[in-house]
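> Have a look at this prediction, sequence included:
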Amino acid sequence: MNGTRQIAALVVAAGRGSRAGDGLPKQYRVLGGRPVLAHVLDAFMDHPAVGAVCVVIDAADEALFREAAGDHAARIITAHGGATRQASVAAGLAALGGSAKVPGIVLVHDGARPFVSHPLIDRAIGAIEAGHAAAVPGVAVTDTIKLVDGGSHVTETPDRSALRAIQTPQAFAFDALVDAHRAAAFAGTSVTDDAGVMEAAGHPVLVFEGDPGNIKLTYPADFEAAERRLGTPAMPPALDDIRIGQGYDVHAFGPGDHVMLGGIRIPHGQGVIAHSDGDVVLHAATDALLGAIADGDIGTHFPPSDPRWRGAASDQFLAHAAMLITKRGGRVAHLDITVVCEAPKVGPHRDAIRARIGEILGIGPDRVAIKATTSEKMGFTGRREGLAALAIATVRLPGA
């Protein structure tokens, strides 16, 4: 790369990825023992020609992003996404435009394409340095394509020799793309990629050689294929270091009209006295996961003396513990939780709690057990002064 213009990568990672199935947004799911986004960031942060990286995330995913970014986080510009991909890219462009060194070239990449290679990045940059304002990677279509009408009848068979499946990173002259996005927003133009934004603004778009291996993870089967490609199946037999961790938490009742249990708001005549939201189920579960990997406890990672965690939602504590396990190449295999209280009743909310915990951990609700009992009116729980939860976690780690 011999160009003199600053080159920036803009990674779009604000989507929810609902087609990939239940669980975390796909860019934060584990692939080869690490979040998908971590693989993407490595490719751009380690490329010698890329001078800046901006990641567009959902505002609710700050903690997940920091975990995925790891040591890269301090050197990454972040922006919060909009309601559409187009709006998210516009937000990222604004963040780059307000940075200390405005780029001359920007590479826009999907956060769910973890196999982007340096040669592909080189080709993207080279196309813009050769004088093009817009260039996108494309792969020849090998299947026969049919156009169909509303009744699913074939209306046309295009010549596949002229068809290309378009990938990312898509490369652009920065100022031209910014202007094209502004024009599209003003005109109400809606497109599915940034090449479309440039086309709508009248710019010719070059298609350069893509990479068949540069797949986008969209459906559950895509993740299975990606794991096989990395040689790390989703639950490999090599995860034979089986760990057990236990957790316990208790909170006294206080003024309020609800309690949080397992990430679910449950109406009650009292609240709990706590620094965070006082969710004893998620607190006990977090300590159980941390215990399984011998990595301190919830107070070590989220000290109550830190004002950042005042009133905080406890789902981020559990997600953090799960992320520590995935960083070690491990999996949460099972979580067994018992709630001890006279009230509120847990049974009516059991399935919702199991589903929510499964969502946080990226596992099925069949791997989450929720039980409830009283203390036969003995002790502080029997006197309805508070409630408690006990948790046992089973974790699988790679063998030594």
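Alright, I've got the coordinates.

> C-alpha from now on. contacts and neighbour counts both.
OK.

> What are the contacting residues of stretch 388-396?
Counting contacts by CA atoms under 8 Å, 6 or more residues apart in numbering, the residues outside stretch 388-396 that touch it are 239-251, 280-281, 284-285, 288-289, 292, 330-341, 381.

> hang on, I meant stretch 325-339
Counting by CA under 8 Å, 6+ apart, 30, 32-35, 235, 239, 281, 285, 293, 322, 346, 361, 363, 367-373, 387-398 sit against stretch 325-339.

> Can I get the buried part of these as one PyMOL selection?
Selection of buried members from the contacts of stretch 325-339 for PyMOL, criterion 16 or more other CA atoms under 10 Å:
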select buried, resi 30+32+33+34+35+239+281+285+293+322+346+361+363+367+368+369+370+387+388+389+390+391+392+393+394+395+396+397+398
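
> Where strands are concerned, which of the contacts of stretch 325-339 count?
30, 34-35, 368-373, 387-397 (DSSP state E).

> SS state for G151?
The three-state label given to G151 by DSSP: H, G, I helix; E, B strand; the rest coil is coil.

> T218 now?
T218 - assigned by three-state DSSP - is coil.

> now do G213
Under three-state DSSP, G213 comes out as coil.

> I'd say it and P114 touch.
No: G213 sits out of contact with P114 when judged by CA atoms under 8 Å, with a separation of 9.8 Å.

> So between the two, which is more surrounded?
Between G213 and P114, counting by other CA atoms under 10 Å, P114 is the more crowded of the two (25 against 13).

> tell me the contacts of that one?
By CA under 8 Å, 6+ apart, the residues touching P114 are V36, L37, H39, V40, N214, I215, K216.

> let's see 7 Å
Residues counted as contacts of P114 (CA atoms under 7 Å, 6 or more residues apart in numbering) are V36, L37, H39, V40.

> so I353 touches I264, yeah?
Yes: contact criterion CA atoms under 7 Å: I353 and I264 qualify, at 6.2 Å.

> Can you turn the buried subset of the contacts of stretch 388-396 into a selection I can paste into ChimeraX?
In ChimeraX, a selection of the buried entries from the contacts of stretch 388-396 looks like this (16+ other CA under 10 Å):
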select :239,243,244,245,246,247,248,249,250,251,280,281,284,285,288,289,292,330,331,332,333,334,335,336,337,338,339,340,341,381
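
> Next step: the contacts of stretch 388-396 restricted to helices.
Counted as lying in helices by DSSP state H, out of the contacts of stretch 388-396, are V280, V281, A284, A285, A288, L289, A292, T381.

> any idea how far V40 is from G15?
For V40, the distance to G15 (CA to CA, to the nearest Å) stands at 15 Å.

> Pasting the second one now:
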Amino acid sequence: MKSGVPSSGQAWRRTLHVTTAAALIVAAGRGQRFGGALPKQYAKLGGVPVLRHSLVAFLAHPQIGRVRAVIHPDDRDLYDEAAEGLPLDAPVPGGDSRQHSVRLGLESLEQDAPDLVLIHDGARPFISQQAIGRVLGALQHAAGAIVAQPVVDTLKRGLDGCVAGTQDRDGLWRAQTPQGFRYDDIAAAHRAVADRALTDDAAVAELAGLSLALVEGGQENIKVTTQEDLEGAERWLRGGLSLETRVGQGFDVHVFGPGDHVTLCGLRLDHSAGLVGHSDADVGLHALTDAILGALSAGDIGSHFPPDDPQWKGADSAVFISHARDMVAARGGHIRHVDLTLICERPKIGPHRAAMITRVASLLDLPEERVSIKATTTEKLGFLGRGEGIAAQAMATLALPAGS
């Protein structure tokens, strides 16, 4: 991911003077309790693999500078499909246990080690941006921090299928992920207990004597372990929790330059000039991408795909809008409608409008009736009226879990 995700540049470092934070997504398990033809992290949730939801959530956070997955060596093709188009560090193979996999992942970061590392289960698809931020914030005064939920149910001890007693629940929390640490501390702790079998990274840290802060997670931060969990996640994704409507707007403009075609809404249209831009200069998809990011309050297209980054030179803008779409899914939401207006004297949009709608609907996994594309001119006024370029403005309507 190093080359694709920008450094946040935000002055958020305080006690630790933190400059870098990485996310390690653990996805090397086989999911024996899950059943089915695929490991649970590659099962489809909302039309995309469970793992992709987790990857996108960390890519979307402005304080995370790198994201790397730890995968099973046999799953590379599945991983490549799940991570297609995402600006990630190359994955590393895991070991024969979760603990072993985490240690290998940590060691893979050693050469350019971050100050902080957040370790997250790839099968927890609905981690919120707020929870990630709370972990990072807690690491300013603690050596480690874990997302957790206080136990609210009465706990019973069982023996041979019968109740054998009641456990006091005061002070008990259910550990979730991500679990965050100062990199050097957790790497050393994992090496020290390589011969032990511990259930999570917090347990590793505890044995090393590290102080750990608890930060509250959310009920939605479920771990997909069984088919029933996946069905529950699908219900949640479809609106099992309270949803709110968000609306974002986007605007973009590109000037004409040398060339024999323009790219608009994912279509190549023959034309007497091209559009000038670092990528393919698809003004329509750029405006739509910014509209979706705006509804997410997630910055603009340039903050996710910097125009001075050479890897995006000539890039297909489908990568940008797919990234925005996946960010919506990672927040547990969905796109309800998009509306795009192309503003130009030429080329004529009308003959291509239906094909544009089909292409945009496909990119956003939307029915065509939820995609509106229109065209207008400026009545020969201004640079657009003089035929010097094309502009686009867009609106995107999203449904997101309330408070996300």
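Nice, thanks for sending it over. Just so we're clear, the structure is a prediction, and the values are computed from it rather than from any experiment.

> So which of I353 and I264 of structure 1 has more stuff around it?
A direct count of neighbours by other CA under 10 Å for I353 of structure 1 and I264 places I353 higher, at 24 against 18.

> The most centrally placed residue in structure 2 in helix, strand or coil?
For structure 2, the residue sitting closest to the mean C-alpha position, by CA atoms, centre = their mean, is V56 at 1.3 Å. Under three-state DSSP, the three-state class of V56 of structure 2 is helix.

> need the helices for structure 1, in chain order.
For structure 1, the helices defined by DSSP H cover 36-45, 62-69, 85-97, 118-129, 174-187, 194-200, 220-230, 280-292, 298-301, 315-327, 350-361, 379-382.

> And the ones you listed: which comes nearest G138 of structure 1?
Closest to G138 of structure 1 of those, according to CA to CA: helix 118-129, at 10.8 Å.

> Which residue comes closest to the equivalent of G94 of structure 2 over in structure 1 once chain neighbours are left out?
Matched by TM-score structural alignment, G94 of structure 2 corresponds to G81 in structure 1. Among residues not flanking G81 of structure 1 along the chain, S88 sits closest, at 4.2 Å (CA to CA, 6 or more residues apart in numbering).

> The one you found contacts A79, doesn't it?
No: counting by CA under 7 Å, S88 of structure 1 stays clear of A79, with 8.2 Å between them.

> shared neighbours, these two?
V56.

> T144 of structure 1 matches what in structure 2?
Aligned partner of T144 of structure 1 by TM-score structural alignment: T154.

> What is the aligned counterpart of R19 of structure 1 in structure 2?
In structure 2, R19 of structure 1 lands on R33 (TM-score structural alignment).

> now its match: how far from S54 of structure 2?
R33 of structure 2 is 20 Å from S54 of structure 2, where distance means CA to CA.

> neighbour-wise, which of these two wins?
Counting neighbours by other CA under 10 Å for R33 of structure 2 and for S54 shows that S54 has the greater number, 27 against 11.

> How much space separates the match of R19 of structure 1 from V224 of structure 2?
Distance check for R33 of structure 2 against V224 of structure 2: by CA to CA, it reads 10 Å.

> Can you give me the buried ones in stretch 320-327 of structure 1?
H320, A321, A322, M323, L324, I325, T326, K327.

> Output those as TSV; include the columns distance to A74 of structure 1.
Formatted as TSV, these follow (distance: CA to CA, whole Å):
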residue	distance to A74 of structure 1
H320	18
A321	21
A322	22
M323	19
L324	19
I325	22
T326	21
K327	19
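
> Looking at the residues you listed, spot the one nearest G3 of structure 1.
Distances from G3 of structure 1 to these, taken by CA to CA, are shortest for K327, at 36.8 Å.

> and whatever residue of structure 2 lines up with E227 of structure 1, how many neighbours does it have?
Under the alignment (TM-score structural alignment), E227 of structure 1 pairs with E234 of structure 2. E234 of structure 2: 17 surrounding residues under other CA under 10 Å.

> isn't E234 of structure 2 right up against G46?
Yes: taking contacts as CA under 7 Å, E234 of structure 2 lies within contact range of G46: 6.5 Å.

> so who does E67 of structure 1 touch?
Contacts of E67 of structure 1 (CA under 7 Å, 6+ apart): M323.

> Could you rerun that using 10 Å?
Residues near E67 of structure 1 by CA atoms under 10 Å, 6 or more residues apart in numbering: Y28, R34, P35, L37, A38, D61, A73, A319, H320, M323, L324, K327.

> show me the contacts for the residue mapped onto A195 of structure 1 from structure 2.
A195 of structure 1 maps onto A202 in structure 2, with residues paired by TM-score structural alignment. A202 of structure 2 makes contacts with 144-146, 175, 177, 179-181, 186, 208, 210-212, as judged by CA under 10 Å, 6+ apart.

> for I292 of structure 2, same thing?
Here I292 of structure 2 is in contact with 246-250, 298-301, 321, 324-325, 327-328, 335, 338, 394-398 (criterion: CA under 10 Å, 6+ apart).

> can you do 6 Å?
G248, A396 (CA atoms under 6 Å, 6 or more residues apart in numbering).

> For it, pull up the helix or strand it's in.
Using DSSP states H and E, I292 of structure 2 falls within helix 283-296.

> and the helix or strand just after that helix, how far from the chain's centre?
As assigned by DSSP H and E, the chain's next helix or strand after helix 283-296 of structure 2 is helix 301-304. On the basis of CA atoms, centre = their mean, to the nearest Å, helix 301-304 of structure 2 sits 14 Å off its chain's mean C-alpha point.

> and helix 301-304 of structure 2, which stretch of structure 1?
Taking TM-score structural alignment, helix 301-304 of structure 2 hits no residues over in structure 1.
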